[in-house]
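Colleague: here are the coordinates; sequence isn't available:
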């Protein structure tokens, strides 16, 4: 009898839970844990964090798992909700291309919460997170249209990250709960009914998008808990007539992406770690601007800048020009090609740009605004051909003495072809965590995270993430 995609994915998860994954895979996931913890700690002071913490605190329940950057421990589903919201709040989480998913912000908070609640080893948590991330990415690829070069989910107004992330989070949680293969199949079937997220907030505003990964993590833990207690889900939940892909993507979904080369080809190894806290479409332009800066280019001598990008990126980071050249707030600045180019030429911190470059005060800097006004965002044919496997850019600067300088960036910094070093990932973590913790506290967390592949449990790490007196 032919096994369904859900059954085959559950089989992979069950095998990984029993036999473990290679050490290099675990090491890679440990670095993603460090990245996520830094992103989450940086988000602790935000209004969104306050709102989600107050909500979950009012629910009460048995303390099972740590809330990052707080003294609180909450039931595992609630901790996953808070931590997933923190992880995604600043748009600094990792990205899978070409699906344009942010997988670990949903999967890791679920895995961390359940691992702490059951006393799992660091190895088991990393393995579960890897498989959950793999399933999330494969679902995203099943909903990717290679002809249109776009996500079918996004074209329908759906947030693929939260929908696919719910299923991946559920499988990760189910592995840590010790579920068997049939139960893991049910976990997938249950989770397919629980994911949610629309992206209208990207267009007209609102902070709800920041909770999408938290909700996916929460729903994933609940789905696994339901299966653990006897609830079942359909084995055909992914590809069936009324299943996940048909419901969300219609007839254009590619079901083969779910299981092609399963266990030998790892989508989860193709994630991009963001070096800059802004929209990913802006990153190659930032890289190019930083190269110009490294050459000693005087920003005051620049008379015009042309930023060539893939055609689909223009509406996000280039239009309308007036609004992008003079962003309303720090949040809007993170989605502006002109402003990020200006910030890279005159600002900087962390790995080139930091959160201080995207404050409401920074967007009113006369020097940055003057430079941003000189930036024209246009389509570059070569960039369009490469997109969305990379988010490339070409930046041309015209100087007052007639010199023309051009920098083309085809492989984003932080991706598989141009990865961040361990030192750079740690620098990003420390820059983020410094918004909440002391240097000695961040050093301890970095050490404990690096030790996860050898850890008997997560107790040391979770204790280091708690802050006495903070709620």
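Modeller: Noted; the coordinates are in hand. Predicted model only: the values in this text are computed from it and were never measured.
Colleague: contacts, neighbours, all on C-alpha from now
Modeller: Will do.
Colleague: so how far is residue 94 from the nearest residue to residue 299 once chain neighbours are set aside?
Modeller: Counting by Cα to Cα, 6 or more residues apart in numbering, the nearest residue to residue 299 once its immediate chain neighbours are dropped is residue 345, at 6.5 Å. Per Cα to Cα, to the nearest Å, residue 345 is found 24 Å from residue 94.
Colleague: after the helix or strand the residue nearest to residue 299 falls within comes which helix or strand?
Modeller: Using DSSP states H and E, residue 345 sits in helix 337-346. Sequence order places helix 366-372 as the next helix or strand after helix 337-346, per DSSP H and E.
Colleague: next one for the comparison:
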């Protein structure tokens, strides 16, 4: 776009918000919440460090990333900004344990990889990184709740690209026109298809998010270099609205009594899809009541979105890879009822072939309950009942998972999750790394934050 006036009202609203955030107050509570979200993302990424697909993307970044200033998480290797964003984004998303906006919003934590890579490259401070994360989460969430693009077949990775581009425009200090160009170049070439998360899932489930973060960084860099995007990416002829229909953004000013957009992202206790969080809790409690009895059948009542997302495809009852299994309510429920706990053991190659696990999964029936559907997304309810071969019936209902905004994780619980996920990878240094990052001052450079996370190879 060549004129100073931005005629696309949606684009103008987004670009104005980014510019206004440069002068906005950044509260201590916002700084702390960013630390919580970043540490949670680091935990999920480090836990996935040795997963084959994550090794492949890291090797790709090392091979083709050239030289640069952006660190590959868990190493002392530096590469260019785009490849660091992709490889680190793949790590964070792979085990599906970071925060989410339920109901089709996807994972705003996917923006961190791009923001980290660029802020380290620019030698910026931790506070500048965190302020950019506030921008990214806000743009991401506003687009999600306003546009609801999942219903149009557009994947939630789209929100990652636009949110990351907005956050990176903030980091680069772009002016209004440049910021609008960055967002335009994030929107136009990055309409990601929701097929990435249907049926039998692939490693692109993580790749879509990593690619989105990388593309958001690149869009901002293009604008900084003087490249211009289409003037009407949302509202113009053949723009986004022609595909999705029109939508109007919410006001970015939520008011002092409203929950900030970052805090509206639900954190996860368990590393699997969000809609299986309460079923896991229900299954753990039922297991404790079984006293070793064998299960004849399991009935799970859930809300419509959960049923559609993780319990409607036949592949969910016989997953052939981790990507499908961690998005399968029947598989997860069966595994927890067998072992009494949730963990990576549910998704190992051997477990996916386990006849006992497969047999019980086939006896898990998932029902969409209209009464529970009305409660979502204010709650994530699950009612579960089972019958043993001795004729005993057990049932339970769980409404809120740990990490829900109405049932948030405490700082001690966030630390416990970090230690649990990373100790097997980085040893007892996990405690020191958590404390070091938790105690970082706002003025500390970003490279000080990320360089201390190193895995001996």
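Modeller: Nice, thanks for sending it over. Given the structure is predicted, the values throughout are model-derived calculations rather than measurements.
Colleague: fetch the TM-score of the aligned pair.
Modeller: Once superposed, chain against chain, the TM-score is 0.89 (TM-score structural alignment, normalised by the length of the second structure); 449 aligned residues with a Cα RMSD of 2.7 Å.
Colleague: and the residue nearest to residue 299 of the first structure, what pairs with it in the second structure?
Modeller: By TM-score structural alignment, residue 345 of the first structure lines up with residue 337 in the second structure.
Colleague: and if you look at residue 170 of the first structure?
Modeller: So, by TM-score structural alignment, residue 170 of the first structure is matched to residue 165.
Colleague: what is the burial count for its match?
Modeller: 39 (other Cα atoms under 10 Å).
Colleague: how many neighbours does the nearest residue to it once chain neighbours are set aside have?
Modeller: Nearest residue to residue 165 of the second structure, sequence neighbours excluded (Cα to Cα, 6+ apart): residue 216, at 4.1 Å. Residue 216 of the second structure: 33 surrounding residues under other Cα under 10 Å.
Colleague: burial measure for the residue opposite residue 410 of the second structure in the first structure once aligned, as a count.
Modeller: Aligned counterpart of residue 410 of the second structure in the first structure: residue 421 (TM-score structural alignment). When neighbours are counted by other Cα under 10 Å, residue 421 of the first structure registers 10.
Colleague: swap in residue 201 of the first structure?
Modeller: Residue 201 of the first structure: 12 surrounding residues under other Cα under 10 Å.
Colleague: need the nearest residue in space to it, chain neighbours excluded.
Modeller: With sequence-adjacent residues excluded and distances taken as Cα to Cα, 6+ apart, residue 201 of the first structure is closest to residue 209, at 6.4 Å.
Colleague: helix/strand/coil for the one you found?
Modeller: Counting by DSSP: H, G, I helix; E, B strand; the rest coil, the backbone at residue 209 of the first structure sits in helix.
Colleague: count the neighbours of it for me.
Modeller: With other Cα under 10 Å as criterion, residue 209 of the first structure counts 20.
Colleague: that one -> the second structure?
Modeller: Match for residue 209 of the first structure (TM-score structural alignment): residue 205.
Colleague: isn't its match right up against residue 321?
Modeller: No. Counting by Cα atoms under 8 Å, residue 205 of the second structure stays clear of residue 321, with 11.9 Å between them.
Colleague: picking that back up, what separation do you get for the match of residue 170 of the first structure and residue 451 of the second structure?
Modeller: For residue 165 of the second structure, the distance to residue 451 of the second structure - Cα to Cα - is 24 Å.
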